[in-house]
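Asks: Sharing a model prediction with you, sequence too.
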Amino acid sequence: MKDLVQSVELGVTQRKGVKVTRPKVWIKNELVRVGLAECLCTYVMMAFGLGSVAQVVTGQGAFGQYLSINLGFGLGVAMGVHVGGKVSGAHMNAAVSFTMCTFGRLAWKMLPLYVFAQLLGSFLAAGTIYAVYYEAIHAYCGGNLTVTGIKATAGIFATYPAPYLSLLAGFIDQVFGTAMLLLCLMALSDQRNKPAAAGSEPVAVGLLVLLIGISLGSNSGYAINPTRDIAPRVFTAIAGWGADVFRAGNGWWWVPLVAPPIGGVLGAGIYKALVELHHPRLSEQGGGLVEKLEEEENAPLEKQKNSCENVCV
């Protein structure tokens, strides 16, 4: 495979008296590196997030409450950013990737790679948590894997609406939640406003997800992420919950797929229209780096160094 290049120096070279160790095999193709990083950071985020849900549900309140789930996903996002932030940008969310493409910060040709990596990472994380909590899940539900009801366990992996929630209200809920996510992510990465301090981006993004969870999570579990929801849902359909995972909630499954990209573009667009486009030029403030900053902000992701500005659940 041409993407795997073996070191001619057999792993160690001598340079000015200092031994420099190189890997014998490394990946040179940037697309492969980006895809692997995006898959792994999504896996990390989902494993911690779904694991927190499984612990709360199967523990029946003995090992955490709703806040535990919010903390699990928030901290999981922060760890995911550390894992892939400098390589892929750690989107971990198809709505984020779609929004970045819409605003020219990621090339459209990269979108399928990001979505596939996120789907794979989410699916593998769902399988891992199912294996880790297999006995706990079956002990909790008595081996009867159900989507709704008192002992329902499908909600460990994918989101479902509250009994009172209509499809329209749920759609609005997902649009609004994702809009707030992308609006705040745009602010956190806006170098001409009040961005997250260098090095603090993972914590800032994790706190943002935590904030959304504790303020907008009760209606439908704040999926705000198409790949986070559909991949585990498909896994549960295969693992024993069956087609009910797509029928429950009046066919709820399509809402977390369609609403978040709309909300993402809406939220980012609102921030750009009301704040970012109206920043004074640095030349008016006595600076001389206007063109450079504007080019960096508007350049496609593939032409700039990946940063945590594109992070999300």
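Replies: Sure, I can see it.

Asks: CA only for contacts and neighbour counts going forward, please
Replies: OK.

Asks: Relative to residue 178, how far out is residue 4?
Replies: According to C-alpha to C-alpha, to the nearest Å, residue 4 and residue 178 sit 38 Å apart.

Asks: Settle it for me: which of these two has more neighbours?
Replies: Neighbours of residue 4 and residue 178, each counted by other C-alpha atoms under 10 Å, are more numerous for residue 178; the result is 31 against 12.

Asks: check contacts around that one.
Replies: Applying C-alpha atoms under 8 Å, 6 or more residues apart in numbering, we find residue 178 in contact with 95, 224-225, 260-261, 263-264, 267.

Asks: out of these, what pair is the most spread apart?
Replies: Among the contacts of residue 178, the pair separated by the greatest distance (C-alpha to C-alpha) is 225 and 267, at 14.1 Å.

Asks: Name the residues of the helix or strand residue 74 falls within that are buried.
Replies: With the criterion set as DSSP states H and E, the secondary-structure element containing residue 74 is helix 66-84. Neighbour counts using 16 or more other C-alpha atoms under 10 Å place 66, 68-84 of helix 66-84 among the buried residues.

Asks: Equivalent analysis for stretch 206-222, please.
Replies: Neighbour-count burial for stretch 206-222, with 16+ other C-alpha under 10 Å as criterion, is recorded at 206-213, 216-217, 219-222.

Asks: what about the helices in this structure?
Replies: Remark: helices assigned in the chain by DSSP state H are 30-59, 66-84, 94-102, 111-132, 134-141, 167-189, 201-216, 226-236, 244-251, 255-274, 290-298.

Asks: then this one, side by side with the first:
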Amino acid sequence: MSKVKDVLENLREKIQIHNPRIVNLLSEFYATALLLFFGIGVVCQFVLSHEKLNTWINVNVGWGFALGLCVLLTSKTSGGHMNPAVSLLMVTLKRLSWTDFFLYCIVQTLGAFVGSALAYVVYLDKIAEYSHGLKLVSGANATAGLFTSFPGAHLSNCGAFIDQVAGTAVLTTCVAGIIDKRNGVPGWVHPILFGVTLITIGNSFGMNLGYPINPARDLGPRIFAYLIGYGGEVFSFHNYYFWIPVIAPLIGGLIGAWTYILLVGSHIPDPDKHVVAEKDEELQALG
């Protein structure tokens, strides 16, 4: 074990990057790629097996576990945003600069693109069999939805916008509450609760769009689908719906978190003050 440890420590000394910005960008790229690799794999197993290997609850749980694990892996570097809506929230909380926000958006989208490509390679043969070699956005053998979101016929673009604002607002409401130091949630529990949050959102609001609630998660795979042959319809489908899961989550993310902060978070007493108040009440009761 000591020899193995020595090897790992020697390697660490040689390759460790000391620039925090570069480390954080690498972490965001890696985490987002891994999230999409897991997530699209879950969706592929669900759809390509004709819903025989996975059920809808499996999809939700799979995405939730994937998110939790990816946050855990990068919790000591970037914190595992993997979502421009979360990164924008951190800008408004003064925990991230605007420069880093735009850089995060780029690497998160690129990571989502790469994660999609890796999942596609794993399921390439099954996708070809399922679709009979066709690359369709809609119809019985459509497979573009394996990668990115497409609204059903029942949903208007206005409804899709509301859906994405609401879903992301729920996400960041929970994020804000979990990371609020006055709630006293231990850091090691955060990844678990983030995963539980995503599972809950999927079970509550997955019907309309499959809850992308993440501009990078939706746009990166959409660009990938375009490049591998699904064509311009991935952008023009449903009266150019594609921009909605890019813009609406940014708005919903701010609404959700700041609603929590204004209505709840700002009014939680500091732990020490809470202890003092309890002691005063005890003294009064004894008085």
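Replies: Arrived safely. Everything numeric in this text was worked out from a predicted model, so none of it was measured.

Asks: TM-score of the superposition?
Replies: Scored by TM-score structural alignment, normalised by the length of structure 2, the superposition of the two chains gives a TM-score of 0.90; 270 aligned residues with a C-alpha RMSD of 1.8 Å.

Asks: that older thread, closest one of the buried residues of stretch 206-222 of structure 1 to residue 185 of structure 1?
Replies: Nearest to residue 185 of structure 1 among these, counting by C-alpha to C-alpha, is residue 208 at 8.4 Å.

Asks: What lines up with that closest one in structure 2?
Replies: Structural correspondence for residue 208 of structure 1 with respect to structure 2 (TM-score structural alignment): residue 197.

Asks: Name the member of the contacts of residue 178 of structure 1 with the most neighbours.
Replies: For the contacts of residue 178 of structure 1, the largest neighbour count, defined by other C-alpha under 10 Å, is 37 neighbours, found at residue 224.

Asks: any idea how far the counterpart of that one in structure 2 lies from residue 11 of structure 2?
Replies: Using TM-score structural alignment, the equivalent of residue 224 of structure 1 in structure 2 is residue 213. When C-alpha to C-alpha is the yardstick, residue 213 of structure 2 and residue 11 of structure 2 sit 38 Å from each other.

Asks: same deal with residue 258 of structure 2?
Replies: Residue 258 of structure 2 is 43 Å from residue 11 of structure 2, where distance means C-alpha to C-alpha.

Asks: How about residue 201 of structure 2?
Replies: Distance check for residue 201 of structure 2 against residue 11 of structure 2: by C-alpha to C-alpha, it reads 41 Å.

Asks: related to what we said a few turns ago, mean deviation, the helix holding residue 74 of structure 1 versus structure 2?
Replies: Per the superposition on structure 2, helix 66-84 of structure 1 and its aligned residues are separated by 1.1 Å on average (mean C-alpha distance after the TM-score superposition for structure 1).

Asks: Grab the nearest non-local neighbour of residue 48 of structure 2.
Replies: Of all residues beyond its chain neighbours, the one nearest residue 48 of structure 2 is residue 130 (6.3 Å), with distances taken as C-alpha to C-alpha, 6 or more residues apart in numbering.

Asks: The match of residue 208 of structure 1 is in contact with residue 64, isn't it?
Replies: Yes - checked against C-alpha atoms under 8 Å, the pair residue 197 of structure 2 and residue 64 is within contact range at 7.4 Å.

Asks: Show me whatever sits in contact with both of the two.
Replies: Residues touching both residue 197 of structure 2 and residue 64 (C-alpha under 8 Å, 6+ apart): none.

Asks: ok so, going back, what does the helix holding residue 74 of structure 1 correspond to over in structure 2?
Replies: On the basis of TM-score structural alignment, helix 66-84 of structure 1 is assigned to residues 56-74 in structure 2.

Asks: How many neighbouring residues does the residue lying closest to residue 21 of structure 2 once chain neighbours are set aside have?
Replies: Of all residues not flanking residue 21 of structure 2 in the chain, residue 100 sits nearest, at 7.6 Å (C-alpha to C-alpha, 6+ apart). A total of 16 residues lie near residue 100 of structure 2 under the criterion other C-alpha under 10 Å.

Asks: Can you find the partner of residue 100 of structure 2 in structure 1?
Replies: In structure 1, residue 100 of structure 2 lands on residue 110 (TM-score structural alignment).

Asks: Reformat the helices of structure 1 into CSV and put distance to residue 160 of structure 1 next to each item.
Replies: Conversion of the helices of structure 1 to CSV gives the following (distance: least, C-alpha to C-alpha, whole Å):
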stretch, distance to residue 160 of structure 1
helix 30-59, 13
helix 66-84, 15
helix 94-102, 19
helix 111-132, 16
helix 134-141, 18
helix 167-189, 10
helix 201-216, 14
helix 226-236, 10
helix 244-251, 7
helix 255-274, 10
helix 290-298, 37
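
Asks: Can you say which of the ones you listed is nearest to residue 156 of structure 1?
Replies: Residue 156 of structure 1 lies closest to helix 30-59 among the helices of structure 1, at 5.5 Å (C-alpha to C-alpha).
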